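> predicted model and sequence follow; I will ask about them next.
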Amino acid sequence: MDRRSFFKKAGVVGAGAVATTALAAPAIAQANPKITWRIASSFPKSLDTIYGGGETLSKMVSEATEGNFTLQVFAAGELVPGLQALDAAQNGTVEACHTVAYYYTGKAKTWALGAAVPFALNPRGMNAWLYHGDRGGEGSQRGIDVLNEFYHKNGVHGLPCGNTGTQMGGWFRKEIKTVADLQGLKMRIAGVAGDIMGKLGVVPQQLAGGDVYPALERGTIDAAEWVGPYDDEKLGFVKVAPNYYYPGFWEGGPTVNMFFNQAKWDSLPEHYKSLLQTACQAADADMLQKYDYLNTRAIRTLVSQGAKLQPFSKEIMDAAFKASNEYYAEQSAQSEDFKKIWDAIIKFRAEYFLWTQIADSQFDTYMMQQQRAGTLKVDG
């Protein structure tokens, strides 16, 4: 039974119970009050997958309430600039925003932990921690709840509402083989990742999605990371910086965030809060599934257009891992909020990567070998 049919049938049952249809309609109206909220997105409409997470949420909520709870999504720049979406939700200019928390590390480095930081978790691991906790079992606290202790201090309630999958390492004008090659390199890279890459000599630049290509084309920056093949193809980076590196070790499982103004969230009926939690989780899964589907074609297209796929060297990966651990120790010493959340993540990380190397890793490795051997081809 779909949502619309459910609500229609609920009206019929209510009418039968009181022997009059005249009393049923107001009861339904009271149960689903008319509310219209605005969501400021940090993304342009052209990036249909990541921007589309907000629209997916809006559609689900509207259908479930027969149009009584409306979420209007506005692209970056329509109401506020993309990197000011959180500010708008905090101060009540809008009721909610769809963004990525690491854009706001200028406020506090702790924000990044709700999205992605270098060498944390992959998408499945991040969602396991967010929805179920740091270790599992008695005494475990969901990552969502740990994060909201911090978010509530800053005037918003947060829920995961998207995941891009492990990202690519970005587009570079020249080949990057050693740490020495990173010295002075101007790179579009956001948040904590930018701080850590700065330790390796990179000069980080934070730019909204729509501003990246012009800066790369003009030579204002030397490199840029965005998301992955599908979005990167749309933005045209291959035309101006053909060296395409992987993996984006700073975004192993990046969560896209929905932040609600705290007062507005608190004012909602409980069943609307429950609906938003369910719909956000569905939109979270839907975005990851779309990227997994669309990136398979896009990576082939990019290679045909001249992209030179290359892995980061072990030297660079090892140096970045060491710099990351030093950075987390520094931040944990400075901020109790950062320490509490990071400690919860790394407790789960240790156990998660023990498990994933057993089943998934072995299966994936074998199937990758078959793909390279050509045994997965479909005849015709």
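That came through, no problem.

> alpha carbons only for contacts and neighbour counts from here, please
OK.

> now the helices: where do they sit in this structure?
3-18, 24-31, 48-64, 85-91, 123-132, 143-153, 191-199, 209-218, 229-235, 262-267, 270-304, 314-334, 336-356, 360-373 (DSSP state H).

> now do the longest one: which elements does it pack against?
Using 3 or more CA pairs under 8 Å, 6 or more residues apart in numbering; DSSP states H and E as the contact definition, the elements that helix 270-304 packs against are helix 48-64, strand 156-163, helix 229-235.

> re the thing from before, can you redo the helices of the chain as CSV with distance to Q167 and mean neighbour count?
What follows is these, written out as CSV (distance: least, CA to CA, whole Å; neighbours: other CA atoms under 10 Å):
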stretch, distance to Q167, mean neighbour count
helix 3-18, 35, 14
helix 24-31, 42, 14
helix 48-64, 13, 21
helix 85-91, 22, 23
helix 123-132, 10, 20
helix 143-153, 21, 17
helix 191-199, 13, 21
helix 209-218, 15, 17
helix 229-235, 9, 20
helix 262-267, 31, 15
helix 270-304, 10, 17
helix 314-334, 15, 15
helix 336-356, 18, 16
helix 360-373, 18, 12
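
> quick revisit: distance to Q362 added to the helices and strands packed on helix 270-304, as CSV?
Shown next, in CSV, are the helices and strands packed on helix 270-304 (distance: least, CA to CA, whole Å):
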stretch, distance to Q362
helix 48-64, 30
strand 156-163, 24
helix 229-235, 25
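
> go through those and name the closest to E315.
helix 229-235 (24.7 Å; CA to CA).

> and that closest one, how far from the chain's centre?
16 Å (CA atoms, centre = their mean, to the nearest Å).

> so what touches it?
Outside of helix 229-235, the residues within contact range by CA atoms under 8 Å, 6 or more residues apart in numbering are 46-47, 49, 168, 213, 226, 291, 294-295, 298-299, 302.

> try it again at 7 Å.
47, 213, 226, 294-295, 298-299, 302 (CA atoms under 7 Å, 6 or more residues apart in numbering).

> ok, so of these, who is nearest A180?
Looking across the contacts of helix 229-235 and measuring by CA to CA, the closest to A180 is W226, at 23.0 Å.

> for the closest one, give its distance to T166.
From W226 across to T166, the span is 11 Å (CA to CA, to the nearest Å).

> and what of F312?
Distance from F312 to T166, by CA to CA: 15 Å.

> just D87 next, same as before
Applying CA to CA to D87 and T166 gives a distance of 27 Å.

> related to what we said a few turns ago, now for the helices and strands packed on helix 270-304, which one comes closest to R372?
So among the helices and strands packed on helix 270-304, helix 229-235 is nearest, using CA to CA, at 19.9 Å.

> take the one below as the second:
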Amino acid sequence: MINRRNLVGAWALGLAGAAATFANPKSGAALSGPAISRSRRRFNMVTTWPKGLPGLGRAAERVAERVFEMSDGLMEIKVFAAGELVPPFESFDAVANGSADMYHGAEYYWTAKSSAFAFFTAVPFGMTAQEIMGWIDHGGGQALWDELSGQFGIKCIQGANTGHQMGGWFRKEISSLNDFVGLKMRIPGQGGEVLRALGGASVALAGGEIYQALQTGAIDATEWVGPWNDYALGFHREAPFYYGPGFHEPGASLAVGINRGVWDSLIPSEQAILRAACEAVNHTSLGEFTYQNSVHLDLLVRKHGTQLRSFPDEVVKRMSEAAFDVRAASGKGGIEKRIYESFETSLKLMRGWAGVSDGPYYAARALGK
């Protein structure tokens, strides 16, 4: 276990001269003397994302940049990619025990702690990006999230959203339910439980480990995010069939988790800055993923010969049935039950609205040129 003193020391290089100048991590410009004379807070952020990954990794960096800018340099967050300080799936524990100040990651990675964490990232046949934002911000989801994460000494805030994801990359074409029997696929959260219900095997892998597993045949298929991030990791070189849409993640919300002691030590204005920075990145990332997925889907198909496919109807039907059972099984008692019930109530309401707005509009738009 890496202790907190080592974490702080690991990134403190060059700070000895900060009494005179302090650089903005984005622009490199030095702050003025009056700002330096005021109290400054420094934090470390561990992430579950590979170093240099666009989209997901960039979202964590943007949170740090926004916090720095809005605080006039008085709050600095140093971001570490997966494995630089702690392994990706140990980020939660590092923040819970105080070895790190905060993490940026996907909450469904922590379902071993509580099955309800999945609802704050994505669940199969669940909420779209705008719907999960609506539930968390306006439908009571944030209060329930605070209660759940508070049991582990963590405060969570939405910190990015990928929008609708893809169903995954497959070495072989999926023609029927039988093709899922014995299939080894990298897929986390409740999506993995749905795969198991179809007879497949869910494999837990961090983003930086997926390509090699696909290349060596350790897995037969993988999902990750969508065309933009999938292109960056090169999955199209190992699996020709790209299935969509991603019923398992119709709108994946990502989180900034903050050690509760660190959060409580912040004055109200500092907490407000951190919230505002996360909200800004949540908004920016959704637009960016929407556009960049469009650009990179075109590249994958036009330049790399990726073969787009849709899951057969019988597969979709069985996935839907299994997804309902998996969601219900995750909320049988306690806080998990209350989160499940709140999610399902809000989902039903918003499905009613989507049924007369987005759905018919997309169908009508498809009739045009």
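That came through, no problem. Note that the structure is predicted; figures quoted are calculated from it, not measured.

> care to give me the TM-score?
Once the chains are laid over each other, their TM-score by TM-score structural alignment, normalised by the length of the second structure reads 0.88; 336 aligned residues with a CA RMSD of 1.5 Å.

> please name the residues that touch the spatially most central residue of the second structure.
Centroid-nearest residue in the second structure, with CA atoms, centre = their mean: L254, separated by 3.3 Å. Each residue near L254 of the second structure by CA under 7 Å, 6+ apart is listed here: 105-107, 121, 158-161.

> of the residues you listed, which are reproduced in the first structure?
Among the contacts of L254 of the second structure, the ones still in contact in the first structure (both residues aligned by TM-score structural alignment, their matches' CA atoms under 7 Å) are 105-106, 121, 158-161.

> what do we get in the second structure for Y291 of the first structure?
Y291 of the first structure maps onto F289 in the second structure, with residues paired by TM-score structural alignment.

> and its match, what is it in contact with?
55, 162-163.

> mind putting the residues you listed in TSV, distance to A354 of the second structure included?
Below are the contacts of F289 of the second structure laid out as TSV (distance: CA to CA, whole Å):
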residue	distance to A354 of the second structure
G55	27
T162	19
G163	16
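
> out of those, who's nearest E61 of the second structure?
Looking across those and measuring by CA to CA, the closest to E61 of the second structure is G55, at 9.9 Å.

> how about the aligned partner of the closest one in the first structure: what's its closest non-neighbour residue?
Alignment note (TM-score structural alignment): G55 of the second structure maps to T49 of the first structure. Among residues not flanking T49 of the first structure along the chain, M287 sits closest, at 6.6 Å (CA to CA, 6 or more residues apart in numbering).

> give me every residue that touches that neighbour.
M287 of the first structure touches 49, 53, 162-164, counting by CA under 7 Å, 6+ apart.

> next one: N6 of the second structure from P50 of the second structure, what distance?
Counting by CA to CA, the gap from N6 of the second structure to P50 of the second structure is 21 Å.

> these two: which is more packed in?
Between N6 of the second structure and P50, P50 has the larger neighbour count (other CA atoms under 10 Å), namely 20 against 12.

> hang on, the more buried one packs against A82?
Yes - taking contacts as CA atoms under 7 Å, P50 of the second structure lies within contact range of A82: 5.4 Å.

> shared neighbours, the two?
By CA under 7 Å, 6+ apart, no residue touches both P50 of the second structure and A82.

> now the aligned residue in the first structure for A116 of the second structure: closest residue in space that isn't a chain neighbour?
Taking TM-score structural alignment, A116 of the second structure has T110 as its aligned residue in the first structure. Once flanking residues are discounted, T110 of the first structure sits nearest to F338: 4.9 Å by CA to CA, 6+ apart.

> aligned to the one you found, what sits in the second structure?
So, by TM-score structural alignment, F338 of the first structure is matched to E336.

> same thing with G143 of the first structure?
Checking TM-score structural alignment: G143 of the first structure goes with G141.

> K239 of the first structure now?
So K239 of the first structure corresponds to R237, using TM-score structural alignment.

> contacts only, for its match.
So R237 of the second structure contacts nothing (CA under 7 Å, 6+ apart).

> same deal with W135 of the second structure?
141, 346.

> residue in the first structure paired with it?
So W135 of the second structure corresponds to W129, using TM-score structural alignment.

> please report how far that match lies from F249 of the first structure.
18 Å.

> and R349 of the first structure, by the same measure?
R349 of the first structure is 14 Å from F249 of the first structure, by CA to CA.

> from F241 of the second structure, how far out is K155 of the second structure?
Counting by CA to CA, the gap from K155 of the second structure to F241 of the second structure is 39 Å.

> so which of these two has more stuff around it?
K155 (25 against 21).

> rewinding a little: can I get the helices of the first structure in a markdown table with distance to T178 of the first structure?
As requested, these are exported to a markdown table (distance: least, CA to CA, whole Å):
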| stretch | distance to T178 of the first structure |
| --- | --- |
| helix 3-18 | 55 |
| helix 24-31 | 61 |
| helix 48-64 | 32 |
| helix 85-91 | 37 |
| helix 123-132 | 28 |
| helix 143-153 | 36 |
| helix 191-199 | 13 |
| helix 209-218 | 22 |
| helix 229-235 | 24 |
| helix 262-267 | 46 |
| helix 270-304 | 23 |
| helix 314-334 | 6 |
| helix 336-356 | 27 |
| helix 360-373 | 27 |
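
> with A180 of the first structure as the reference, name the closest of those helices.
Taking the helices of the first structure one by one with CA to CA, helix 314-334 is closest: 9.3 Å.

> residues touching the residue of the first structure sitting at the aligned position of A206 of the second structure, list them.
Under the alignment (TM-score structural alignment), A206 of the second structure pairs with A208 in the first structure. A208 of the first structure is in contact with 82-83, counting by CA under 7 Å, 6+ apart.

> same thing but 10 Å
42-44, 76, 81-83, 103, 188, 190, 226 (CA atoms under 10 Å, 6 or more residues apart in numbering).

> make a markdown table out of the residues you listed and add distance to I196 of the first structure.
Formatted as a markdown table, the contacts of A208 of the first structure follow (distance: CA to CA, whole Å):
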| residue | distance to I196 of the first structure |
| --- | --- |
| S42 | 23 |
| F43 | 25 |
| P44 | 27 |
| A76 | 27 |
| P81 | 26 |
| G82 | 23 |
| L83 | 21 |
| Y103 | 15 |
| R188 | 13 |
| A190 | 10 |
| W226 | 17 |
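
> so V18 of the first structure makes contact with A24?
Yes - using CA atoms under 10 Å, V18 of the first structure is in contact with A24, at 8.0 Å.
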